[in-house]
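A.B. asks: Dropping a prediction and its sequence here:
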Amino acid sequence: MDISQLQITFLGGGNMCEAMVRGFINNGGIDPKKITVSTPSKRTENTYKELKVNHVVGDNKSSVKGADIIIYCVKPYMVKPVSEEINSIVSEKGNPLVISVMAGVTIDTLSSVLNGYGRCARVMPNTPSLVGAGACGYALSPKCADTDGELVEKLLSSIGVVKKVAENLIDSVTGVSGSGPAYVYMFIEALGDAGVVNGLDRATSRALAAQTVFGAAKMVLENPDVHIAQLRNNVESPAGTTVSGTSTLEKEGLRACVIKAVTAATDKAKELGKSN
């Protein structure tokens, strides 16, 4: 399946759209001329002009004509009005695969606002897709073709790791990897600040903190059969510096705090779904 020849339309041009567009172009080999981004205003015009994609303002209907894939990147509350604009095109022409990256919007909701259209998928990517290091979870409508899963995986694998999950777990994906980069940025920021508190200059501390997180993540990914706790234990010498630090993190509740944060984000995604 040659994804480079697909016509792709994005509805909405915010941060997630930009990350996916840049990822598709830079890492997926997709011709910018085959990508259309439809936005309600000219606010992001310069961004998409730089990327040399087709940019349409205020005309979702014309933007989806001829599209093989339509990707909703709008806010969840916009799903109904945007769908009303494109309904006639989606239902009558081309049988496009419709993908939603909207938090909380279920496949049933998307299908309903598209007058029962069935070829829909729900995807939750994240912003590191911008550099080809994204983490994406996806679910398919039961009405999707057998080849649609392959299509989604091939498209998304150009911007990172892809995992298929049951649709009722997409909100959990939102909590873990969709929102996860922000948690990690906070940790890197805190680790860098701690270095400054302890005498390092900010540039050095930032670089060391970011590389440490990158390296640790790479160790996890390259050792899938090794429990993460074992990787941690390998750094912790008895009565050493590291175990002094990790025991403090445990005492201060880092683990419980992260679990609460992910659960809060997951619950928020579910709440957004109920309001649409």
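C.D. replies: That came in fine, so what should we check first?
A.B. asks: CA atoms for contacts and neighbours, from now on please.
C.D. replies: Will do.
A.B. asks: For residue 194, see how far away the residue positioned nearest the centre of the chain is.
C.D. replies: For the chain, residue 125 is the residue whose C-alpha lies nearest the centre (CA atoms, centre = their mean; 1.7 Å). Computed as CA to CA, to the nearest Å, the residue 125 to residue 194 distance reads 31 Å.
A.B. asks: Over to residue 103?
C.D. replies: Taking CA to CA, one finds residue 103 at 34 Å from residue 194.
A.B. asks: which one of these two has more residues nearby?
C.D. replies: Of the pair residue 103 and residue 194, residue 103 is the one with more neighbours under other CA atoms under 10 Å, namely 25 against 16.
A.B. asks: I'd assumed residue 78 was in contact with the more buried one.
C.D. replies: No. Using CA atoms under 8 Å, residue 103 is not in contact with residue 78; the gap is 11.7 Å.
A.B. asks: next, the one to line up against it:
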Amino acid sequence: MLKYRNITFIGAGSMAEAMISGLIHKAGISPDRIIAANHTNENRRFELTNKYNITTTSVRELSLSNTDVIILAVKPKQAEEVLQQLRPALQDHHVILSVLAGISTSYIEEIIDRSLPIVRVMPNTSSMIGESITGICAGKYVKNEDLDLAQELSKAIGKVKIISEKQMDVFTGIAGSGPAYFYYLLEHMEDVAVENGLDRELARDIAAQTLYGASKMVMESDDSPAELRKKVTSPNGTTAAGLEALAENGGGVAIEKAVEHAAKRSKSLRKEFEKVPVM
């Protein structure tokens, strides 16, 4: 069904590009069914057109008459302005997917003042290679077929989890922001390896494959991460020494705080841009 839909991205940043790449290269969506629009950055539009052979335009010159799915992928602070611009052009057949961090479906429904289906979608940048984990939640006017469409589109760029809107903030803290935490970890593993005599490219391959293998073990094993950790930790061994250093230096707490702070920031965006109390 998805391959027969026309998709318009409002926003042409890194997340929009990641989704566009996944849809074209992993899902086989024809580039002529994808449009990306931004406000003023012509160079960015030119870059996306050359790279993916999609149509690009400015938001001001955008027509939505032939579009089925509208994907909002702008910065949260631009949400109200963009929605006000789009509102006169919205039609009954449109389905809106929002990638706006922290912005609720009810806020979007209020701004557009139309009974259109709004589905919040939170992918991550791994969608560029078809390996995202995407959380989706439904707004007030979403029907089963709209949710099916959102799932189908999201499956084209990775795995999908249907969650409640109340869970979206912590999902954002884990999955939306999570790739950066792992890149940060790999960055430091790479640096210490180089300091101890390894070539940087070799160190990167070793660290990345180790992370990939550990992730695959978690996904394919019935054991919990804690149980897997215990299985590879011999008393007084090298792994035990490394884990002791992590604990002594607050490694676990740092990870927890990263997720908590990202989730808190997602919540605060509602207060900042929607002008409503944060629960």
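C.D. replies: Structure received. If you're wondering where the values come from, they're calculated on a predicted model, not measured in any experiment.
A.B. asks: Map the residue nearest to the centre of structure 1 across to structure 2 for me.
C.D. replies: Under the alignment (TM-score structural alignment), residue 125 of structure 1 maps onto residue 123 of structure 2.
A.B. asks: Spit out the contact partners of that match.
C.D. replies: Contacts here follow CA atoms under 8 Å, 6 or more residues apart in numbering; on that basis residue 123 of structure 2 touches 99, 132, 133, 134, 135, 154, 175, 176.
A.B. asks: and in structure 1, which of those residues remain?
C.D. replies: Contacts conserved in structure 1 for these, counting by both residues aligned by TM-score structural alignment, their matches' CA atoms under 8 Å: 99, 132, 133, 134, 135, 175, 176.
A.B. asks: closest to residue 112 of structure 2 among those?
C.D. replies: Of all those, residue 99 has the smallest distance to residue 112 of structure 2: 16.2 Å, by CA to CA.
A.B. asks: Translate the closest one into the numbering of structure 1.
C.D. replies: Using TM-score structural alignment, the equivalent of residue 99 of structure 2 in structure 1 is residue 101.
A.B. asks: One more: residue 203 of structure 2?
C.D. replies: So, by TM-score structural alignment, residue 203 of structure 2 is matched to residue 205.
A.B. asks: Help me confirm that its match comes into contact with residue 197.
C.D. replies: No. Using CA under 8 Å, residue 205 of structure 1 is not in contact with residue 197; the gap is 9.9 Å.
A.B. asks: ok, those two, which is more surrounded?
C.D. replies: Using other CA under 10 Å, the more surrounded residue of residue 205 of structure 1 and residue 197 is residue 205, with 22 against 12.
A.B. asks: returning to that earlier point: excluding its backbone neighbours, what's nearest the match of residue 125 of structure 1?
C.D. replies: residue 134 (4.1 Å; CA to CA, 6 or more residues apart in numbering).
A.B. asks: Now for that neighbour: which residues touch it?
C.D. replies: Counting by CA under 8 Å, 6+ apart, residue 134 of structure 2 has contacts 121, 122, 123, 124, 154, 158, 159, 160, 161, 175.
A.B. asks: Dump these to TSV, plus secondary structure.
C.D. replies: Shown next, in TSV, are the contacts of residue 134 of structure 2 (DSSP: H, G, I helix; E, B strand; the rest coil):
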residue	secondary structure
121	strand
122	strand
123	coil
124	coil
154	helix
158	strand
159	strand
160	strand
161	strand
175	helix
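A.B. asks: Out of those, flag the one nearest to residue 1 of structure 2.
C.D. replies: For these, the minimum distance to residue 1 of structure 2 (CA to CA) is 13.0 Å, reached by residue 154.
A.B. asks: Next, count neighbours for the closest one.
C.D. replies: Around residue 154 of structure 2 there are 27 other residues, counting by other CA under 10 Å.
A.B. asks: Residue in structure 1 paired with it?
C.D. replies: Residue 154 of structure 2 maps onto residue 156 of structure 1 when the alignment is built from TM-score structural alignment.
A.B. asks: Residue 251 of structure 2 too?
C.D. replies: Aligned by TM-score structural alignment, residue 251 of structure 2 pairs with residue 254 of structure 1.
A.B. asks: again with residue 192 of structure 2
C.D. replies: Counting by TM-score structural alignment, the partner of residue 192 of structure 2 is residue 194.
A.B. asks: Relative to residue 257 of structure 1, how far out is that match?
C.D. replies: Counting by CA to CA - residue 194 of structure 1 and residue 257 of structure 1 are separated by 19 Å.
A.B. asks: ditto for residue 84 of structure 1
C.D. replies: When CA to CA is the yardstick, residue 84 of structure 1 and residue 257 of structure 1 sit 41 Å from each other.
A.B. asks: before we move on, what about residue 73 of structure 1?
C.D. replies: The gap separating residue 73 of structure 1 from residue 257 of structure 1 is 30 Å, by CA to CA.
A.B. asks: ok, the two, which is more surrounded?
C.D. replies: Shown here are residue 73 of structure 1 and residue 257; by other CA under 10 Å, residue 73 has more neighbours (26 against 11).
A.B. asks: what residues are up against the more buried one?
C.D. replies: 10, 11, 12, 13, 14, 16, 17, 100, 101, 102.
A.B. asks: Columns neighbour count, secondary structure and distance to residue 28 of structure 1 on top of those residues, output as CSV?
C.D. replies: Below are those laid out as CSV (neighbours: other CA atoms under 10 Å; DSSP: H, G, I helix; E, B strand; the rest coil; distance: CA to CA, whole Å):
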residue, neighbour count, secondary structure, distance to residue 28 of structure 1
10, 28, strand, 16
11, 27, strand, 20
12, 24, coil, 20
13, 25, coil, 19
14, 14, coil, 20
16, 21, helix, 16
17, 23, helix, 15
100, 26, strand, 19
101, 23, coil, 18
102, 26, coil, 22
